[in-house]
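**Student:** need coordinates for the following:
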Amino acid sequence: MCRVLKEKLSKVDLSFLNHKKKMAFWINTYNACVMNGFLEHGLPSSKEKLLTILKMATIDLGGTQLSALDIEGSILHSPCEPLEALSTDVHKRYGFRCDEPNLMFVLCRGDWSSPALRVYTAEDVVNELIKARMEYLEASIGITGRKKIVIPRFLHKRLRDFADDEGTLVEWICRQLPPGERCLQLKETAMEWLKKQSESSLNKLIEVRPHEYEFRYLLHL
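**Tutor:** Predicted coordinates:
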């Protein structure tokens, strides 16, 4: 982050922000904090290096030092990976009244499996979250020649945020995909395969794509 922005953050008072303003502020601050961490500490070469950088990437917010992991786990409360014990003090001071599962589609860690990087606005953050979710699913869900539906690992780990099991997760994904020839074909194929599967064989229908930690920033235009 530039020096001027850092100075402003060190004096910021969030007590006057409503829920939507607070959500947009923390999403943008987190993404900027992560990017600044790469500029200061270099690009990660592994998952372990990435987590180290996320701990080292810090901001001074009103006199409180917060790392990117603090923001992700204790404030946005949407960890992409299992984290250490969350700070209840930080959550109590800055956190939201309730969890927002769609945040997982907007937190950009700068790796190949992360969603696109964009700026969120307080006025339209709810619709922007929905749009980000739809675009991420459109880009990351696929089908294979072996009649399997490909789902990213971090979405599969969080399926209970959106569905009861793998079958209802596939149904939920199909409802979220936008109109369009590719998505229509994907939805029709997925639902056809799903109808043919018994509950005990759902694991044969889904292929979980491993998280890719190679560095990449995908910018939303």
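
**Student:** CA only for contacts and neighbour counts going forward, please
**Tutor:** Noted.

**Student:** in the chain, which helix is the longest?
**Tutor:** If you go by DSSP state H, the chain has its longest helix at helix 19-41.

**Student:** and the very next helix or strand once past it, which residues are buried?
**Tutor:** Next in sequence after helix 19-41, counting helices and strands by DSSP states H and E, comes helix 47-56. By 16 or more other Cα atoms under 10 Å, the buried positions in helix 47-56 come out as 50-51, 53-56.

**Student:** here is a second sequence; please produce its structure as well for comparison:
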Amino acid sequence: MGEFSSRALGRVTVYSIQGCPHCVQAKATLGRLEVPVCDVDLGRHPELRAAVKELTGRSSVPQIFFNNVHVGGNDDLQKLAPEELQRLVSLVKEEPLPADAPPVPEKSQSEEAAGETDGAAELSLLLREMILKLFSEHLSADGKSVDYKGMSSNPAFERYSELAIQLQRVELLSLSREEKLAFFINTYNALVIHGFLRLGPPTNMWSRYRFFNYVSYLIGGEVFTLQDIENGVLRGNKKGLAQFRRPFSNTDPRLQVALPNAEPLIHFALNCGAKGCPPIKTYSPQDIDSQLRIAAEAFLENDDGCTVDSVKKEVRLSQIFKWYKADFGGTDENLLKWVLEHMGDSPKKTSLQGVMSAGKTKVTFLPYDWSSNGTH
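**Tutor:** This next block holds a predicted model:
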């Protein structure tokens, strides 16, 4: 493989992020093609995100280029006809990299940016980065499953667990809205994986309910479960699924930490399970709102998030929009307006505009895949 790579004149460029199963799968496929592959981690190089969006019109990862030919994501790569794939491989081997080739990093700016965050944001970022690195080391070669058992016996997991203890020293009341968003999103996502490692992924509705109401961290001297973080802090102390009351009572000291209103964009940042992983998996306070918009855009770009049937005048949305309808305006009409406003320019957006302007749009919800990604 080495001699093929060294003789090739061009390159394949893959924009990916750590811990994204679709990126792992794409890179495994590309690795068998005997061409040089340049992997650009957008988590490490956020300065390239805008350029990639400009080039591809997409917010999801991976994005794959053969020289300057954009193939698309992992699904697009896997669906290529053998002769088309062969043509692209020949292009990379025989044609030098053109002047308009997709950009690669000169020097990471993310390390410098990390220094600007305060202690709490820095700690949550570090925890999330550590657990994602662990996660990606234990992803199967096809990117479809995670070896949680192997992950929990990795010495790096012990270091992670020791670091998580420092969360109890965080001063939550001094955090700004942006710092709170970044801190609690990162902490929630890390805690989900930590919970999987300690208890195993939940297998049915009851064990899921227990998992989200039981798995917790001690943060700033108070206990926060996953349910408390999502519904108490990030949704402005609203009742969650199957909850009879708000997470925090009026006398609960954690109520002071809760955001004043529900932030609908958090639903596309919490956890990792959407088909096309959004290109930001760790959030920083600096431009948190635009990072969250990118995550929502990437989610809606994929058919697991939203599909539009112009003939039937039907829009099918992820169950997330059904469960948290109140956060998106409470009615089907407001829901569709919200979706339209948060979509990137694409044929899907044009179809949605057409369906909505024709009036009487039918809204239905897609089935939700709860199956665990653990290896048995």
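
**Student:** need the TM-score between these chains.
**Tutor:** The TM-score (TM-score structural alignment, normalised by the length of structure 1) is 0.79; 207 aligned residues with a Cα RMSD of 2.8 Å.

**Student:** coming back round to it: what stretch of structure 2 does the longest helix of structure 1 fall on?
**Tutor:** Mapped onto structure 2 using TM-score structural alignment, helix 19-41 of structure 1 spans residues 177-199.

**Student:** mean shift between the matching stretch and structure 1?
**Tutor:** Following the fit onto structure 1, the mean deviation recorded for stretch 177-199 of structure 2 is 1.0 Å by mean Cα distance after the TM-score superposition for structure 1.

**Student:** which part of structure 2 matches stretch 130-137 of structure 1?
**Tutor:** Residue span in structure 2 matched to stretch 130-137 of structure 1, by TM-score structural alignment: 293-300.

**Student:** OK, contacts around the residue most central in space within structure 1?
**Tutor:** Nearest residue to the geometric centre of structure 1 (Cα atoms, centre = their mean): residue 104, 2.4 Å. Shown in contact with residue 104 of structure 1 (Cα atoms under 8 Å, 6 or more residues apart in numbering): 78-80.

**Student:** what do you get if the cut-off is 7 Å, keeping everything else the same?
**Tutor:** If a contact means Cα atoms under 7 Å, 6 or more residues apart in numbering, then residue 104 of structure 1 has 78, 80 as its contacts.

**Student:** distance check, it against residue 78 of structure 1.
**Tutor:** From residue 104 of structure 1 across to residue 78 of structure 1, the span is 6 Å (Cα to Cα, to the nearest Å).

**Student:** please enumerate the strands of the stretch 101-250 of structure 2.
**Tutor:** Here the stretch 101-250 of structure 2 has its strands, by DSSP state E, counting those that start in this stretch, at 216-219, 222-225.

**Student:** what range in structure 1 matches the first one?
**Tutor:** This points to strand 216-219 of structure 2. The alignment of strand 216-219 of structure 2 onto structure 1 (TM-score structural alignment) covers residues 58-61.

**Student:** have a look at how far, on average, the matching stretch is from structure 2.
**Tutor:** When structure 2 is overlaid, stretch 58-61 of structure 1 sits 1.1 Å from its aligned residues on average, using mean Cα distance after the TM-score superposition for structure 1.

**Student:** and that stretch, what's buried?
**Tutor:** 58-61.

**Student:** closest to residue 193 of structure 1 out of these?
**Tutor:** Minimum distance to residue 193 of structure 1 across the buried residues of stretch 58-61 of structure 1 is 46.3 Å, recorded for residue 58 (Cα to Cα).

**Student:** got the end-to-end distance for stretch 108-118 of structure 1?
**Tutor:** Stretch 108-118 of structure 1: ends 9 Å apart by Cα to Cα.

**Student:** equivalent analysis for stretch 7-26 of structure 1, please.
**Tutor:** 17 Å.

**Student:** contacts for that stretch?
**Tutor:** Residues from elsewhere that reach stretch 7-26 of structure 1 (Cα under 7 Å, 6+ apart): 60-63, 120-122, 125.

**Student:** of those - the most surrounded one?
**Tutor:** Counting neighbours by other Cα atoms under 10 Å, residue 120 leads the contacts of stretch 7-26 of structure 1 with 20 neighbours.

**Student:** give the aligned equivalent of it in structure 2.
**Tutor:** In structure 2, residue 120 of structure 1 lines up with residue 283, judged by TM-score structural alignment.

**Student:** thank you, goodbye.
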